[in-house]
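Student: What would the 3D arrangement of this be:
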Amino acid sequence: MLLVALTLTSLAVLLRIIANPLSNVFQKQLTQRSADPLFVIAATYGFLTLTCLAFWSQLQSANLPVAFWQSMLLVGLFALIGNVFLVKALQIGDLSVLGPINAYKSVVGMLVGIFLLNEIPSAVGVVGVVLIVVGSYIVLGNTQQRKGFSWGVFQRPEVRLRLAALLFSAIDGVLLKKAIVLSTPTTAFFYWCLFGFLFSLVWIGLTLRQQWQHQVRLLFSQRTTYLALFLTVGLTQIASNVALAGMQVGYALALFQTSALISVVFGYQFFRETNIIRKLIGATIMVVGAVLITVFQ
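Tutor: Okay, the predicted model is just below:
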């Protein structure tokens, strides 16, 4: 039983659950120190691309089908937009709220997966996703006004940015799964980094021409935090690729949401965010949903 639990896919999911909230902490810390979200993402892509080049001989790059390149170009674009929206949301919002909001990604991923990958979820899988969404309602409740979830919460700019980020990243996840099926998790990881970096350079050239020198200086002055970010983002993405290769997109995205508990704890530990008990209760309901998905997949 233990050997079954400790599969490569399971370990990848566990690594992703831990690494992703940590990367969010470093992203929020950098934006609090005047780092531009776009530059943060571009620097991350650039460092990971250079790291991958050291292992170029081990990467599969020949005889890849046209469908792979089409998927990866879209993945690079959608991942870049989603990540910039995410870091911008973290810049102005609470990690303990924005982390759990990501639960909606599993719903989007499952719906898109049905149409693009013909991945049909089981009834229990759907129940698990519903529990994840219900848990997010509790996280978003307003205790100061003695109210639960309200649709007015979507008027908050950080929530809108986070929802936009998860929409792009959920579609990105489905397309990435398609690219992984046509290649390998490591090959898809390299081109995820490369295309994301190229697209971000174009975006920087259009919008940050007057700021890039200041941002480079900030990178060197905050090099420890940047290096920690590069490491955690790299671990998050390669673990995501391995997990996507081993399970359906909707289920993988749902399991990733168990990192909501860690996001709530990190929000309190690093940024002294409030209403932690309520957020932990909501995040725990989300974890229960993810366990249902895992056990009855």
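Student: drop to CA atoms for contacts and neighbour counts, all remaining ones
Tutor: Noted.
Student: part of a helix, is Gln145?
Tutor: No - Gln145 is assigned coil when assessed by DSSP: H, G, I helix; E, B strand; the rest coil, not a helix.
Student: Might you report the residue contacts of it?
Tutor: Contact partners of Gln145, counting by C-alpha atoms under 8 Å, 6 or more residues apart in numbering, are absent.
Student: what about it, distance to Lys279?
Tutor: 16 Å (C-alpha to C-alpha, to the nearest Å).
Student: in stretch 191-207, what counts as buried?
Tutor: 191-201, 203-204 (16 or more other C-alpha atoms under 10 Å).
Student: Return the closest of those residues with respect to Phe78.
Tutor: Gly196 (8.7 Å; C-alpha to C-alpha).
Student: and the host helix or strand of the closest one, how far from the chain's centre?
Tutor: Using DSSP states H and E, Gly196 sits in helix 185-207. On the basis of C-alpha atoms, centre = their mean, to the nearest Å, helix 185-207 is displaced by 16 Å from the centre of the chain it belongs to.
Student: One more, so I can put them side by side:
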Amino acid sequence: MTDLWVALSLFSAFSLATSDALTKRALNKENEYIIAWLRLFCALPFLVLLLVFSPFPDPDSTFYIACFIGIPLEILALIWYVKALRLSPMSLTLPFLALTPAFIMITGWVMMDEVVSLRGGVGVILIALGGYLLNISDPRKGVLHPFRSIITDRGIRYMIGVSLIYSFTSVIGKIAILHSSPLFFSGAYFVGVTLCFSPVILLQSRKIRKDIRQDIKRSVLPGIFYAMMIISHVFAITMTKVAYMIALKRTSFLMGAVYGFLFFREKNVTYRLTGAVVMFLGFLLIVLK
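Tutor: The predicted model follows:
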């Protein structure tokens, strides 16, 4: 069982990183709302199939309450994520997305009584730290430059909010899964997220609707990998503590850095190697605990 959740978590990370890279390569749009929505929309057919063909688990009231709380939070996180990218450089905002596993050690304990071991907790912190270092694209300004900018930079504050929201929705998602089933949750929850996020897109200008029609075919492959990320995520998270699973899933930052070097000629590879080593040490502490 241990090997299975590790494999599923890493596959989820790989699928997410691949979806991100394919999205960046295929779309290259300035409107992040379109990018976020198209990937969800193109994953939708696969998730609907799960909903239709998976056994109906007769979910209880806890499942519906979890979805009722979780779906609006997911939409808010998407909107804040887009705002963060629009207001601030990625080098300042993305490092804070790596903090989610550290926050989950608190939310998982409060909401589900999940307590990580000392060794596992250190592993989670190291993965968060490694992910933070991986996402700093301008090391000349110093490792703490994003933190020094929190007070003056609204985009950073939005991204911290996103990281906090994900620390809640990850736990809420597990609660919903335990009160239904992984496949049913994958379909119902993310269909709900996509449908609720659609008005945000469709109420935009006509130009945005035109862009959607032009780019929808190129979004199919990123959508397939995004659907695979969701499916592997929901199974992995039921097999271990949320903090451990999300920490391993954040190795998508490492995989994304490899894609960035291979396909987008991104720089600072030597500096990011430090983050990769720190992240790998955290991975070993969690997996070998």
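Student: re earlier: widest-spaced pair of the buried residues of stretch 191-207 of the first structure?
Tutor: Between any two of those (C-alpha to C-alpha), the greatest distance is 19.4 Å, for Tyr191 and Ile204.
Student: circling back: packing partners for the helix holding Gly196 of the first structure?
Tutor: helix 37-53, helix 66-92, helix 157-181, helix 223-246 (3 or more C-alpha pairs under 8 Å, 6 or more residues apart in numbering; DSSP states H and E).
Student: Go through the third one and flag the buried ones.
Tutor: Going back to what we said before, that points to helix 157-181 of the first structure. Buried residues in helix 157-181 of the first structure, counted by 16+ other C-alpha under 10 Å: 158-159, 161-180.
Student: Quick one: closest of the helices and strands packed on helix 185-207 of the first structure to Arg16 of the first structure.
Tutor: Taking those one by one with C-alpha to C-alpha, helix 223-246 is closest: 4.8 Å.
Student: Give me the next element, helix or strand, following the closest one.
Tutor: Criterion used, DSSP H and E; the element after helix 223-246 of the first structure is helix 249-256.
Student: helices and strands around that next one, which ones?
Tutor: Short answer (3+ C-alpha pairs under 8 Å, 6+ apart): helix 249-256 of the first structure packs on helix 8-32, helix 104-116, helix 123-140, helix 157-181, helix 276-295.
Student: Figure out which of the ones you listed is closest to Ala42 of the first structure.
Tutor: helix 8-32 (12.3 Å).
Student: Can you tell me what Arg218 of the second structure aligns to in the first structure?
Tutor: In the first structure, the residue paired with Arg218 of the second structure is Thr225, using TM-score structural alignment.
Student: Count residues in the vicinity of that match, would you?
Tutor: 18 (other C-alpha atoms under 10 Å).
Student: Quick check: the gap between the nearest residue to it once chain neighbours are set aside and Val40 of the first structure.
Tutor: Nearest residue to Thr225 of the first structure, sequence neighbours excluded (C-alpha to C-alpha, 6 or more residues apart in numbering): Phe26, at 6.2 Å. Taking C-alpha to C-alpha as the measure, Phe26 of the first structure and Val40 of the first structure are separated by 10 Å.
Student: And for Ile18 of the first structure?
Tutor: Taking C-alpha to C-alpha, one finds Ile18 of the first structure at 20 Å from Val40 of the first structure.
Student: So for these two, which sits in the more crowded spot?
Tutor: It is Val40, of Ile18 of the first structure and Val40, that has more neighbours when counted by other C-alpha under 10 Å, with 23 against 19.
Student: quick one: which helix or strand includes Tyr268 of the first structure?
Tutor: Per DSSP H and E: helix 259-271 holds Tyr268 of the first structure.
Student: Which residues does that helix contact?
Tutor: By C-alpha under 8 Å, 6+ apart, the list of residues contacting helix 259-271 of the first structure reads 17-18, 20-22, 25, 94-97, 99-100, 273-274, 276, 279-280, 283-284, 286-287.
Student: tell me the angle of it relative to helix 8-32?
Tutor: Put simply, helix 259-271 of the first structure runs at 30 degrees to helix 8-32, going by axes from the mean of the first three to the mean of the last three C-alpha atoms, to 10 degrees.
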